[in-house]
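Enquirer: Could you look at this predicted model? Sequence included:
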Amino acid sequence: MTKAFVRHEPLFRNWVKKLPDSLSAYPAEDKRYHLVVSLACPWAHRCLMTRSLKGLEDCISVSIVHPVFARTKPTSSTDLHAGWQFETPGNPPVANSAGFGSIDCDDVLTGKPDPVISGAIYVRDIYERHMERDDHERFTEEQLATLKYSVPILWCKKTQKIVSNESSEIIRMLNDEFNDFSKCPQVDLFPPHLLNQIESVNSWVFTDINNGVYKCGFGKDQHSYDEAIETLFSSLDRAENILSKSKFLCGDTMTAADIRLFATLIRFDEVYVVYFKTNCKMIRSDYPNLLRFCSDIYHIPEIKKTVNMKHIKQHYYTSHPTLNYYAIIPKGPDFLKTLDEFKANRQSF
């Protein structure tokens, strides 16, 4: 049996379509859909970035969970699952599932219970509400056994059901299907002439980098870790080489491939180097072109407002007691300051 980290496929893969109601179970409509996200989660982050770049904040509402995993059945002596929780700004600080840490309930949180999905205290509640209906019959026992109560979730307010929990498909929907309600319909992260190139880049960025850091962090033997870290840094070197010759991964146009890579890179030095043991190199000191790439994307105003390093560090360093039992959060290295200094230094020449 493999001890390598394995990411399970999302179960909810419906699509919102810009079609008449009679032709689509989920037609694109203004204010019909809702995103549930964590500011810490890289998969949810790319949905937030796409929503912001497309100017869909008024069209698609959002709920933001607390960054620290909590017991989702706190009164049960046998169900020890820990996952995303909703919280209200100003509530008492939250400890992790082992009882350590003291993480504040800050002003970006959207409330407990969730104000849109009535009665939801945990993200798990959203899945269980959906699964209580007839949808569970279309899933295999194996799929149900490996179901993860993950974010992002695209929720339909009208049907009170999960539309999708696959981030790559959510960003495609946000990009393609809501232009009638977008403030920036000219933004296209999937330009037709670059689609094949985007798919090609995504195939190795996802497997080797986005998922690769998790393979390093959650592998359960030395061999799995050694394989994962070699692959990770080989692909980071590959991205560095590409970005030495072009502004973005697919040329001079920012695409969904760049959003995918950025979501991992912005977390790399602050979290993954320490927490997931990806300490062979750092973006800030060993990859000048990846650093430039991060600075360029981070300083896009629509992107910058979606980056919350406080939540990122609070989540990773407190939510997995097997990796950091006492929930102690490292102070450095302040990667966002590095990006600001990089931009300032470029402007001074």
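Expert: Received, thanks. Numbers count the residues shown, from 1 in each chain.
Enquirer: CA atoms for contacts and neighbours, from now on please.
Expert: Will do.
Enquirer: The strand or helix carrying V163 - contacts with which helices or strands?
Expert: Assigned by DSSP states H and E, V163 belongs to strand 161-164. Packing partners of strand 161-164 (3 or more C-alpha pairs under 8 Å, 6 or more residues apart in numbering; DSSP states H and E): helix 123-131, strand 153-156.
Enquirer: Can you mark which positions in the longest one are buried?
Expert: So the one you mean is helix 123-131. For helix 123-131, burial by neighbour count (16 or more other C-alpha atoms under 10 Å) applies to V123, R124, D125, I126, Y127, M131.
Enquirer: Closest one to A82 out of those, please.
Expert: Set against A82, the nearest of the buried residues of helix 123-131 by C-alpha to C-alpha is R124 (9.4 Å).
Enquirer: Run a quick check on that closest one versus A70, I expect a contact.
Expert: No: the pair R124 / A70 is not scored as a contact, 10.9 Å apart, by C-alpha atoms under 8 Å.
Enquirer: putting a second one here so we can go through both:
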Amino acid sequence: MLKAYKYRIYPNREQQVLIEKHFGCSRFVFNWALALQKRYYAIFGKSLSRTKIQSHLVKKKKKAKFSWLSEVNSQSLLNALLNVHTAFTNFFKGQAKFPRFKSKKIPQRSYQCPQHCTVNFEQGMINLPKLKGIKAVFSREFIGNIKTGTITKTATGKYYASVLVDNGEALPTLTTIEPSLTVGIDLGISHLLVLSDSSKFDNPKHLAKASQRLSIQQKIFARKQKTSKNYQKQKLAVARIHEKVRNQRLDLHHEVTYKLICENQATSYAIEDLGVKNMVKNRKLAKAINDAGWGQFVTLLTYKANWYGKNVLKVNRFFASSKICSHCHHKLDSLPLSVRHWVCPNCQTQHDSDINTSNNIRQQALADVAGLATV
């Protein structure tokens, strides 16, 4: 089983300079390989293999003009080539857009060390190729073989190390899906999620709460001249607000998913396969949807469920979960989002819109598993 552990690191000035060189060299190699692939495809109508690109890179490093590429870990440069290959593969599979060049202006940067990454918990150090003895704060320890180490720098100038570990354990077998142990989950805006057992989790709306403070700082930032030092200072002030909101949202999602997976008797969780990218095209709801972070929540719920052998069942996004009566299955012609309570015209059952939706999601997911889906 692979698990990632993220730690805050505190490199000294010399280490920071070398880390920045790794960022720059990895970005250069990525852009160079991408340009080479595009040019080769335009001339010959086919792509270069990874082996040929690697041989071109080796020849390039031997030239005096590009000798500075030898100052960083060679495996990190090869990983940049792998990223180009993966980007093209995902594009041709229809899973991603065409790869773009990496910009130097983007403040958040990262590079990966596929080999020779070690951790010393007693001394509080992380060792990487050409970077030894980086101070780190370990919030928790792990046991297992380190596969890769990734160094990232946030927009606020903080450094982190993400360590991917193989703990030698196998993923547990998924449990049998039982209707009595299946919970339907309706993701929303007024409430982050509503369960089919009538439980509701509030949505703190972190971005909305920080919007006034953020707007003030952004107005100040807009008045600064780009060549001044105050421009960079104010840019950092805006980035800190965004970082705090992101951390608050992530912490909430971890807390909620932990309660669902570890403090709940359910073994299966039914959710809608939402098309978030299409939903945010609605300019009236885009900010609220992004603030809720549905995609991140589903990602956390899915991998945590896999760790504990539980099931995540996804219902078709075109299933009219909010318009159907969960009691008699009568379908309404329309139901505005502003209507939070309604009465079924067929069986006269009073419904809370969110609870009714979560019940419909649960019933549809169980029907899909049994092969009795109606949609």
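Expert: Received, thanks. Keep in mind that this is a model prediction, so the values were computed, not measured.
Enquirer: Give me the TM-score for this pair.
Expert: The TM-score (TM-score structural alignment, normalised by the length of structure 1) is 0.27; 160 aligned residues with a C-alpha RMSD of 6.8 Å.
Enquirer: picking up where we left off before, any residues in contact with both of R124 and A70 of structure 1?
Expert: G83, W84 (C-alpha atoms under 8 Å, 6 or more residues apart in numbering).
Enquirer: Find the nearest non-adjacent residue to I297 of structure 1, please.
Expert: I303 (6.9 Å; C-alpha to C-alpha, 6 or more residues apart in numbering).
Enquirer: Show me what counts as buried in the helix or strand in which that neighbour is found.
Expert: Using DSSP H and E, I303 of structure 1 maps to helix 301-304. In terms of neighbour count (16+ other C-alpha under 10 Å), helix 301-304 of structure 1 has its buried residues at E302, I303.
Enquirer: Distance to F335 of structure 1 added to the helices and strands packed on strand 161-164 of structure 1, as CSV?
Expert: Output for those, formatted as CSV (distance: least, C-alpha to C-alpha, whole Å):
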stretch, distance to F335 of structure 1
helix 123-131, 30
strand 153-156, 28
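Enquirer: Quick one: closest of the ones you listed to S319 of structure 1.
Expert: From these, taking C-alpha to C-alpha, the stretch that ends up closest is helix 123-131, at 14.8 Å.
Enquirer: Any figure for the gap between the residue nearest to K6 of structure 2 when sequence neighbours are not counted and T148 of structure 2?
Expert: Computed as C-alpha to C-alpha, 6+ apart, the closest residue to K6 of structure 2 that is not its neighbour in sequence is S162, at 4.3 Å. Distance of S162 of structure 2 to T148 of structure 2, given as C-alpha to C-alpha, to the nearest Å: 8 Å.
Enquirer: got it, and Y5 of structure 2?
Expert: 11 Å.
Enquirer: neighbour-wise, which of these two wins?
Expert: Neighbours were counted for Y5 of structure 2 and for T148 using other C-alpha atoms under 10 Å; T148 has more, 18 against 15.
Enquirer: just checking, the more buried one touches Q112?
Expert: Yes: T148 of structure 2 is within contact range of Q112, at 7.1 Å (criterion: C-alpha under 8 Å).
Enquirer: for the stretch 1-150 of structure 2, what spans make up the helices?
Expert: In the stretch 1-150 of structure 2, the segments counted as helices under DSSP state H, counting those that start in this stretch are 13-44, 50-62, 74-92.
Enquirer: I am finished for the moment; much appreciated.
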